[in-house]
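Chemist: sequence-free structure coming up:
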């Protein structure tokens, strides 16, 4: 059973699609969000949840006070579950039924402070690297990106704009975080 860990919807159960998704466990979400809350990356932040699945990460962010939450998921059954969860929990989120690469290839209409990528474990490393590259125009100058994969997966190939910040493991789950590299300023002679 998947539940919201904290915030306005704390303890409420999430509907999870019958197949095709692998919701982030309550334990992993609790650890991730505890750290993110401590770093100031949830409350009043704009959050993007890619490969959203059941929507557990994005809905957790909304419950904890994110100012805007955008979820992107391709599987229609998962999109329906996210929309039902949003209504049932009274959490205001935006859900797009789209392939992640297609959605990211669009011209950004907003920039995000926090981004979750929790792709299917079968997604190839090259596809993940492409999604991370396409993501960069959608990021705020101090954004954090979290990638969740199998503990057997290699570290993602980060685009030049992102710098790995941390790596954590919980059983079969590994999460990497990266932050936008600080802009370098030219010093005139």
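Modeler: Sure, I can see it. Because the structure is a prediction, the values reported are computed rather than measured.
Chemist: C-alpha from now on. contacts and neighbour counts both.
Modeler: Will do.
Chemist: Pick out the residue closest to the middle of the chain.
Modeler: Within the chain, one residue has its C-alpha closest to the average C-alpha position: by C-alpha atoms, centre = their mean, that is residue 116, at 1.4 Å.
Chemist: what kind of secondary structure is that residue in?
Modeler: Using DSSP: H, G, I helix; E, B strand; the rest coil, the structure places residue 116 in strand.
Chemist: Got another one to weigh against that:
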């Protein structure tokens, strides 16, 4: 795994190999991440990255949030309660030297604390098939994490429908991975 573009382009991230099923680590592949960020940069959703505050729920290695930071986001909050994930996130932040622009919350994404500042770009990559994405999204919204008109990028094994309070903008399929794009109503 590596950062695809931006300030940290080409930098290698800590690898979990094919993932760690016991810890529910299933990193987004470089290819899917590159396609996703090309979609985000394509203008269809405006410019959701430049200067954004980013929330990366179920962050795993932190690759999605750190890619956004590399491409011009102002700050990223990475949330994951896994020990292995926490270690990988901290290692990746150190590798990139971006600690000042990052906050790590070692907590279950469905039990977030109250936000200091709302975020305009939300990455949501829950363990597949566990029905945790909708719960985390509801908690994030109730906790003030989601700014008005924020873009939510939800990665799952199947296309997701928009929960109450959100509009579905699009679905994209990348092999076994589905990305659903949502926005606050």
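Modeler: Received the coordinates, thanks. As the structure is a prediction and not an experimental result, all values here were calculated from the model.
Chemist: Please enumerate the strands of the second structure.
Modeler: Along the second structure, the segments classed as strands by DSSP state E run 53-57, 75-79, 102-105, 119-124, 146-156, 166-174, 177-184.
Chemist: okay, the longest one sits on what stretch of the first structure?
Modeler: Under the alignment (TM-score structural alignment), strand 146-156 of the second structure falls on residues 139-149 in the first structure.
Chemist: wouldn't the residue nearest to the centre of the first structure be in contact with residue 149 here?
Modeler: No: Residue 116 of the first structure is beyond contact range of residue 149, at 11.1 Å (criterion: C-alpha atoms under 8 Å).
Chemist: what's the counterpart of residue 60 of the second structure in the first structure?
Modeler: Mapped onto the first structure by TM-score structural alignment, residue 60 of the second structure lines up with residue 53.
Chemist: and residue 117 of the first structure, what is it in contact with?
Modeler: Residue 117 of the first structure is in contact with 49-52, 145-148, counting by C-alpha atoms under 8 Å, 6 or more residues apart in numbering.
Chemist: Give the buried residues for stretch 162-180 of the second structure.
Modeler: By neighbour count with 16 or more other C-alpha atoms under 10 Å, stretch 162-180 of the second structure contains the buried residues 162, 166-168, 171, 177-180.
Chemist: scratch that, stretch 66-83 of the second structure
Modeler: Residues 66-71, 73-82 are the ones in stretch 66-83 of the second structure that count as buried (16+ other C-alpha under 10 Å).
Chemist: Now check residue 78 of the second structure against the first structure: what is it aligned to?
Modeler: Looks like residue 78 of the second structure aligns to residue 71 there (TM-score structural alignment).
Chemist: Now do the contacts for that match.
Modeler: 48-52, 55, 58, 93-96.
Chemist: Of those, grab the buried ones for PyMOL.
Modeler: Filtering the contacts of residue 71 of the first structure down to the buried ones (16+ other C-alpha under 10 Å) takes a single PyMOL command:
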select buried, resi 48+49+50+51+52+55+58+93+95+96
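Chemist: And the contacts of residue 71 of the first structure, which two are furthest apart?
Modeler: Put simply, by C-alpha to C-alpha the two of those set farthest apart are 51 and 93, 14.9 Å from each other.
Chemist: Which stretches in the first structure count as helices?
Modeler: Per DSSP state H, the first structure has helices spanning 26-39, 56-63, 76-89, 100-105, 125-135. These are given in chain order.
Chemist: winner for burial among those helices?
Modeler: Among the helices of the first structure, helix 56-63 has the highest mean neighbour count (mean count of other C-alpha atoms under 10 Å), at a mean of 28.
Chemist: mean per-residue distance, that helix to the second structure?
Modeler: Once the two models are superposed, helix 56-63 of the first structure sits on average 0.6 Å from its counterpart in the second structure (mean C-alpha distance after the TM-score superposition for the first structure).
Chemist: the inter-axis angle of that helix versus helix 26-39?
Modeler: Between the direction of helix 56-63 of the first structure and that of helix 26-39, the angle (axes from the mean of the first three to the mean of the last three C-alpha atoms, to 10 degrees) works out to 40 degrees.
Chemist: quick one: helix 56-63 of the first structure to chain centroid distance?
Modeler: When distances are taken as C-alpha atoms, centre = their mean, to the nearest Å, helix 56-63 of the first structure is centred 9 Å away from the chain's centroid.
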